[in-house]
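Peer 1: Structure of the sequence below:
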Amino acid sequence: MDVLSDVITVARTGQPRSARVRWHAPWGQQFTSVPGSAGFQVILEGSCWLLSSKAAPLQLDAGDVLFVPRGSGHTLADHPASAMTAPVCAPDDPKLSESFASDSVDRLGQGGPVTVVLCGAYQLDPSRTHPLLQTLPDLIHLPADRSRHPELHAAVQLLAAEVGNPRLGTSATVPALLDTLLMYILRIWLAEQPTRGSTTGWAAALNDPAVAAALHAVHRDPAAPWTVAKLAAEAGLSRAAFARRFRALIGQPPLGYLTWWRMTTAARLLRTTQVPLRSIASQVGYTSEFAFANAFKRTHGLAPGAYRRKH
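Peer 2: I've put the predicted structure just below:
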C-alpha cells in the first residue's frame, strides 16, 4: 500500500456515518469540538456561512467541501447573524444522533431559502493517528471546481445519490464512498501545498520525489531489512543527504519512522486478526518473536499478547 492509503486504513475505527440535511432559512447550527473524530460537509444546494474562532467568516457555495480533520468546533448558518442564536449540537446531543440515524433529514425552519448539506463523520483512534493527519490545519476548504477536481465532484454526486435515495447495497456502498471522498480531499489538499509555500512537513515530504520514494518503499514492504543506506538507494540520494532531507521534512530519522510504522502495523494486526504472534513479528520485519515483543512493549507499553487481550 502507499502512504496515503495506509493513513486512512490505520487511523479510522468503526463505521463512518453520513446524512443529507435540508435546512430552511433562517437557520444556524453550532457543532462543538469532538476530539478523536474527523468530519466533512459538502454544500449540495444553496449556500451558507462557515463561522469559526479559527478563521474569518467564509461563505460556502454549492459544490464547496469543508473538511474538519480533528473535529474542531464550528458553526454553519444561512447568514452570520443567524449564528448568534444557533443551537449547539454536542456529541451526545439527541439532535446529532437523529441526524445520523436517518439518511435524510429535513429541518423545516421558517420556509426561507433552502440549503442542502451532505455531512459525514469518522471516528479516529488518537493512539494510532498517523502524523500526516496531525499536521493538517483545523479546517480545510476546497472550493467547487469541477474542471480542476472532477473526481471529487463525481464522488460527492455518487455519495449524495446513495444517501438521498437508499437502495439495495447502500449500506455497503456508502462507507466505501466516504473513504473515497476522504481520500480525494487529502490528495487534493496535499497536491496543492507546494503552491502555498510549504517547505517542511508531510505535504512537502509526499511531494518530494526522493523522500516519497523511501516512504512508499517502507509502506509497500515494512518487513524488508531496511537500513538508511537501502532507503537512500530507493530515494536516489547518498546516505547522508537522504538522512538529512528525511529528518528535515518528516521530523524524525528514517529508522525511527520505520520502527513506528512497524509497531503501528503490528498493533492493527493484533486488534483485528487472530494471526499468531510469530507471524505478526515476521510481517513487520522481526525474525525473533522475543525481539518483536520487546520492541512492541517499548512502543505501546504492553506485551503483544496483553495488548491483544485488552483490545
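Peer 1: Could you use CA atoms for every contact and neighbour count after this?
Peer 2: Will do.
Peer 1: Past the helix or strand where Trp261 lies, which element shows up next along the chain?
Peer 2: Mapping Trp261 onto the secondary structure by DSSP states H and E places it in helix 254-272. Reading on from helix 254-272 to the C-terminus, the next helix or strand found by DSSP H and E is helix 277-283.
Peer 1: how distant is that following helix from the center of its chain?
Peer 2: Offset of helix 277-283 from its chain centre (C-alpha atoms, centre = their mean, to the nearest Å): 28 Å.
Peer 1: how about this one, so we can line them up?
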Amino acid sequence: MDVVSDAISVVRLGRPSFDRVRVGGSWCVRLRPYDGAGFHVVLEGGCWLLPDGGAPVSLGVGDAVLVPHGTGHVMADSPVDAAAVAKAVPFEQWRDGAGSRTGPDRGEVEMLCGKYRLDRSRLHPLMAELPKVVHLPNRVGGHPELRAAVDLLSGELDARRPGSCIALPSLLDLLLVYMIRSWMAEGTSGAWPGVLGDPVTAAALRALHSDPAAPWTSARLAAEVGVSRPTLARRFAALVGRPPMAYLTWWRLTVAATLLRDTPDTLAAVARRVGYGSPYALSHAFGREFGTTPGRYRAEAQRRLADGQ
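Peer 2: This next block holds a predicted model:
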C-alpha cells in the first residue's frame, strides 16, 4: 500500500452514499455538517457552493468538489446573501420534495451529491490538512484521470447497466482517490504534497507503510533509503513533523486500531501484524495513544459501525 491509499483506507467506513438530483429555477438547500466527507459533481449546468465560514465557490459543468471535513454548506443557483442562506431548505427535505426532480424532464442543473463515512479518530495528517473545500474545475487538459472518472460515473448513472450495484460504489471510491490526487498535484496548499515529492522522505514512508511489522531501526531505514541516519532524520522530521520511528509507532497503532475495528483477529494476531512482540506490549502502547484498551476500543468501534455513526 502507498501512503495515500493507506491514509484513505484507515478512515473509510462502509460504502459511499449519493443522490442524483435535477433542479431548475431559484433554489437554495443546506447540507448539515457530517462526520465524513461530502462531494458534488456537476453533470449539467452550474451552481454555487457556500461553505459555512468560507467564501462562495462557483461550480460549472464537469466540476468536482470535495468537502473533506464534512463542513456544513449551502448549494444554490446563485451566490445568495446571508438571509437566503438562513432560510435554506434542508437537503433531505428538498431532495424528497418538489424541489428536486429525478424524472425524465431535465432541469437546468443536474448534480451528483454524496458523502463518504470517515472514522476521524485516526485521521492521517495527509487527510487532516486537506482544505475546507477542494474545488477541481473542469479545465481542458486538467486532471485527465479525474475527468475520466467523472465521465465513467456519469455514463454509469445514465445507463444503469448490469453490474451497476458494484460499479457505482467502486467508481465513487475511485473519485475520492482522484480528487485527493488532483489536489496534491495542484500543490497550492498543505505540506504533504511536498512530503511525498521529496525522494528521501517518500522512500522512507513507502518502506514503513509497505511493511510496518518489520524490525525497523533508524539505521535500517536509512540504509533502505540510501542516505545517512542524520540526513534521513533531518529531512523526515522537517517535512513530516516527527522523527521516523515516532511516525512508525503512530502508524503501527493506527493500523492496529483499523484491524481491531474491521477484523475478528485476536489481539495476539494484531500485535504480530503491526510489529509488537506480545499482546501486552501492544496494549500498553495502544493505551498511551488512544487512552483506552484494545478490547474497549474494538467494542465501541464496532458498535458505532453497526449503528452507522
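Peer 1: what TM-score do we get after superposing?
Peer 2: Taking TM-score structural alignment, normalised by the length of the second structure as the basis, the two superposed chains have a TM-score of 0.87; 297 aligned residues with a C-alpha RMSD of 2.5 Å.
Peer 1: which bit of the second structure covers the helix holding Trp261 of the first structure?
Peer 2: Mapping helix 254-272 of the first structure onto the second structure (TM-score structural alignment) gives residues 244-262.
Peer 1: Check the mean deviation of that stretch from the first structure.
Peer 2: Relative to the first structure, and after both are superposed, stretch 244-262 of the second structure has an average distance of 1.1 Å to its aligned residues, where the measure is mean C-alpha distance after the TM-score superposition for the first structure.
Peer 1: List the buried residues of that stretch.
Peer 2: Within stretch 244-262 of the second structure, the residues scored as buried using 16 or more other C-alpha atoms under 10 Å are 244, 247-261.
Peer 1: Which elements pack onto the helix holding Trp261 of the first structure?
Peer 2: helix 3-11, helix 239-250, helix 277-283, helix 289-300, helix 304-310 (3 or more C-alpha pairs under 8 Å, 6 or more residues apart in numbering; DSSP states H and E).
Peer 1: Now tabulate the ones you listed in TSV and tack on mean neighbour count and distance to Ala86 of the first structure.
Peer 2: Compiled in TSV, those are given as follows (neighbours: other C-alpha atoms under 10 Å; distance: least, C-alpha to C-alpha, whole Å):
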stretch	mean neighbour count	distance to Ala86 of the first structure
helix 3-11	17	32
helix 239-250	18	41
helix 277-283	18	50
helix 289-300	16	42
helix 304-310	14	41
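Peer 1: Relative to Ala191 of the first structure, which of the ones you listed is closest?
Peer 2: Minimum separation from Ala191 of the first structure across these (C-alpha to C-alpha) falls at helix 3-11, 12.1 Å.
Peer 1: Identify all contacting residues around that closest one.
Peer 2: Residues lying outside helix 3-11 of the first structure but in contact with it, judged by C-alpha atoms under 8 Å, 6 or more residues apart in numbering, are 124-126, 128-130, 132-133, 179, 183, 187, 215-216, 219, 264-265, 268.
Peer 1: starting at the chain centroid, how far to that helix?
Peer 2: Mean C-alpha position of helix 3-11 of the first structure versus that of the full chain (C-alpha atoms, centre = their mean) differs by 8 Å.
Peer 1: residue ranges for the strands of the second structure, please.
Peer 2: Defined through DSSP state E, the strands belonging to the second structure, from first to last, are 12-23, 28-31, 36-44, 47-51, 57-59, 64-67, 73-76, 89-90, 109-118, 134-136.
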